[in-house]
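Okay, here's the prediction I keep looking at, along with the sequence it came from:
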Amino acid sequence: MVHFVGAGSGAVDLITVRGQNLLREADVIIYAGSLVNQELLEVRKEDCKVYNSAFMTLEQVIGEVKKAEEAELTTVRLHTGDPSIYGAIREQMDCLDQLEIAYDYCPGVSSFCGAASALNLEYTLPDVSQTVILTRMEGRTSVPEKEKIESLASHQATMVIFLSTGMLDELSKRLIDGGYQEDTPAAIVYKATWPDEKKFVCTVKTLEKTARENQITKTALIIVGNVLACEYRRSDLYHPNFETEFRKAD
C-alpha cells in the first residue's frame, strides 16, 4: 500500500493526526526534500528506509515503491502542504494504476492556509471578495494561455500566487496590466508556519522592492487583494436580523 500524505505548511504540529500515524507505521518514506520539515521524520520506525525525492526522478520514485510492494512493505509518499496543489501526484498515481499498486491520499494544510494564519487574514470578506484564485506565473513550467496572470487579475478577486517569488517585477506589471491598481494591497509570506517565517505587507507596485530589500528569493507566497486592508460589511450569518434554521431573526 502507498499513502500520499500532505506534510502541512511547515510547522511540525500542523500535519494531520492521520498523516502522523501513517508516518509512524511506514516501512518506506519518500519525502519532498527541503520543502518538507525533516523533524516530521523523527516519528518513523528505526528500520524505516527514507528517500529524498529532490534527488530522484519520477521513474526512480516509482522504482522504490515497486521494490517496497514486492517486499510487502508500506510506503508513505510525503509531500509539502497539501499534495493536490502543485504536488505532481496525478502522474505518480497513474503509474501506480498501471502497476496495479493500491494507494490512498491523506490531505494536508496547504501553505496558502498557513500564509493566511501568518497574516491573521480572511481571504473572503463580504462585498470585497468572495473568490480566491490559486495560481502561479509561468516559468520553466508553462501555464495555459487562458490562465495568464493578466486574465485572472481582471476578476479583482483575492489572488494567492505560488512559485513566483523570483519573478516579482514581471508579476507586478502583469497584475497592473490585468486591472489591479498600483496601490492594491499585497503581501509576501516567506516559509509560512516555519520557525523562520517572515511576512511583509506592501502593494502590488512594491512587491519586487519589498522582496529585494528583505532578501526573499524563494519559498514564499504572494497574496494580492483588498482583503489585506479594507472596510467590509459584517457577515449576514451572525447578524441578529438574519434568520437561519437554527435561529430566529430579531
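Arrived safely. Residues are numbered from 1 along each chain as shown.

drop to CA atoms for contacts and neighbour counts, all remaining ones
OK.

Quick one: list the elements packing against the helix or strand in which Ile62 is found.
Ile62 is part of helix 58-70, with elements assigned from DSSP states H and E. Contacts defined by 3 or more Cα pairs under 8 Å, 6 or more residues apart in numbering; DSSP states H and E place helix 58-70 against helix 90-99.

this is the other structure I want to compare:
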Amino acid sequence: MTIHFIGAGPGAADLITLRGAKLIGSSPTCLYAGALVPTELLDLCPPNANKIDTANLTLDEITTALTEAHKSGHDVARLHSGDPSVFSAMAEQMRRLDAAGIPYDVTPGVPAFAAAAASLKRELTIPGVGQTVILTRTSARATPMPPGEDLTTLGASAATMVLHLAVQRIEEVVAELIPNYGEDCPVAVVARASRNDEVILRGSLADIAEKVLSADIRRTAVIVVGRVLGATQFLDSHLYSADRCRT
C-alpha cells in the first residue's frame, strides 16, 4: 500500500489536480488538516472512508495513523494545503516512513504564492524588473531560520519576495525590508487566496502594516514585496519576440 502526499491547493476546492482528486477517491484512509484543507475535498473520499483531521495531532500520532492504515492494507491520501514542497512539514513524515519501510509518493498542488499572484493578476517575473522570486518565512512561533536566511540578508538583492507565515509580525517584517527595498516599494497581502472570503490589501512598505492591522489579518496570508507589483513600463519578453520567432 502507498501513502499519497497530495497538494490540496490554496483553498478553493476546484484547484485540486486531477491526479490528486483521483487518489483521494481511491484511498480508504484520508488524513487532512481541518483548518487548511477545504472540506469539499473530503466528499471525494470513498464511502465509509476513515477521515482523520490532523490539525491537533502530534507528528507521532500522525505517523501512527499512517502506519496503522498501511498495516490494514489501505492506501492513504495525506492532504497538505498548497503544494507539499513548501512549508508543509512533509519531510519529517517521509523520514519516518523511510525508517519504517513504508512506500509513498507525492502529487504536487497549487501553492499559496501562485494563488496570490493569480488574485493580484500579476506575473512575479517581469522582464527587466525582477526575474527572481524568494519564498521564505519568519521564525516567530516556528522553528528558527538557518543562518544567513534573515530578511535583511535575503533582501539584499531587492528581488521579489513572498513571505509565508509572517503576517502576524507585519510591523517587524516591514522594518527589516525597508533598508533594502525602500518605503515606496509596492506590497500586497493576500489572505485566504482563492477562497470565497479572500482579502487583498495593496500598498507600500510605508503603509501596509497599518492596513493589515486595521483589517485584523493574522493568519492564512502571504506577503508579496517587489517592484514587479507596480511595473507597467517594461520590455516585452524575448520569448515571443519577432527576432526569436524568425530563427
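Noted; the coordinates are in hand. Given the structure is predicted, the values throughout are model-derived calculations rather than measurements.

Fetch the TM-score of the aligned pair.
For this chain pair, the superposition-based TM-score is 0.96 by TM-score structural alignment, normalised by the length of the second structure; 244 aligned residues with a Cα RMSD of 1.0 Å.

so how much does the helix holding Ile62 of the first structure differ from the second structure once superposed?
Its aligned residues in the second structure lie a mean 0.9 Å from helix 58-70 of the first structure after superposition (mean Cα distance after the TM-score superposition for the first structure).

So what would you say the end-to-end distance of stretch 27-41 of the first structure is?
Using Cα to Cα, to the nearest Å, the end-to-end distance of stretch 27-41 of the first structure comes to 12 Å.

List the buried residues in it.
Of the residues in stretch 27-41 of the first structure, Asp27, Val28, Ile29, Ile30, Tyr31, Ala32, Gly33, Leu35, Val36, Asn37, Leu40, Leu41 count as buried by neighbour count, 16 or more other Cα atoms under 10 Å.

Repeat that for stretch 116-125 of the second structure.
For stretch 116-125 of the second structure, the neighbour count (16+ other Cα under 10 Å) marks Ala116, Ala117, Leu120, Leu124 as buried.

What residue in the first structure is paired with the second one?
When the structures are aligned by TM-score structural alignment, the residue of the first structure matched to Ala117 of the second structure is Ala116.

so how much does the one helix or strand Leu213 of the second structure maps to differ from the first structure once superposed?
Following DSSP H and E, one finds Leu213 of the second structure within helix 208-215. Compared with the first structure after fitting, helix 208-215 of the second structure deviates on average by 1.2 Å (mean Cα distance after the TM-score superposition for the first structure).

So what touches stretch 190-197 of the second structure?
For stretch 190-197 of the second structure, the surrounding residues in contact (Cα atoms under 8 Å, 6 or more residues apart in numbering) are 10-12, 112, 115-116, 119, 198-201, 217, 219-223.

Cross those residues against strands and list the overlap.
Secondary structure from DSSP state E places Val199, Ile200, Leu201, Ala221, Val222, Ile223 of these in strands.

So the third one sits against Ala209, correct?
No. In this structure, Leu201 of the second structure sits apart from Ala209 without contact. The criterion is Cα atoms under 8 Å, and the distance is 10.1 Å.

picking that back up, CSV please, covering the buried residues of stretch 116-125 of the second structure and showing distance to Ile62 of the second structure.
As requested, these are exported to CSV (distance: Cα to Cα, whole Å):
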residue, distance to Ile62 of the second structure
Ala116, 29
Ala117, 32
Leu120, 35
Leu124, 36
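
Just the residues you listed: which are in helices?
Judged by DSSP state H, helices contain the following of those: Ala116, Ala117, Leu120.

Residue in the second structure paired with Val224 of the first structure?
In the second structure, Val224 of the first structure lands on Val225 (TM-score structural alignment).

Contacts only, for its match.
Shown in contact with Val225 of the second structure (Cα under 8 Å, 6+ apart): Thr160, Met161, Val162, Cys185, Pro186, Val187, Ala188.

mapped onto the first structure, which of the residues you listed hold?
Retained in the first structure: Thr160, Met161, Val162, Cys185, Pro186, Val187, Ala188, out of those (criterion both residues aligned by TM-score structural alignment, their matches' Cα atoms under 8 Å).
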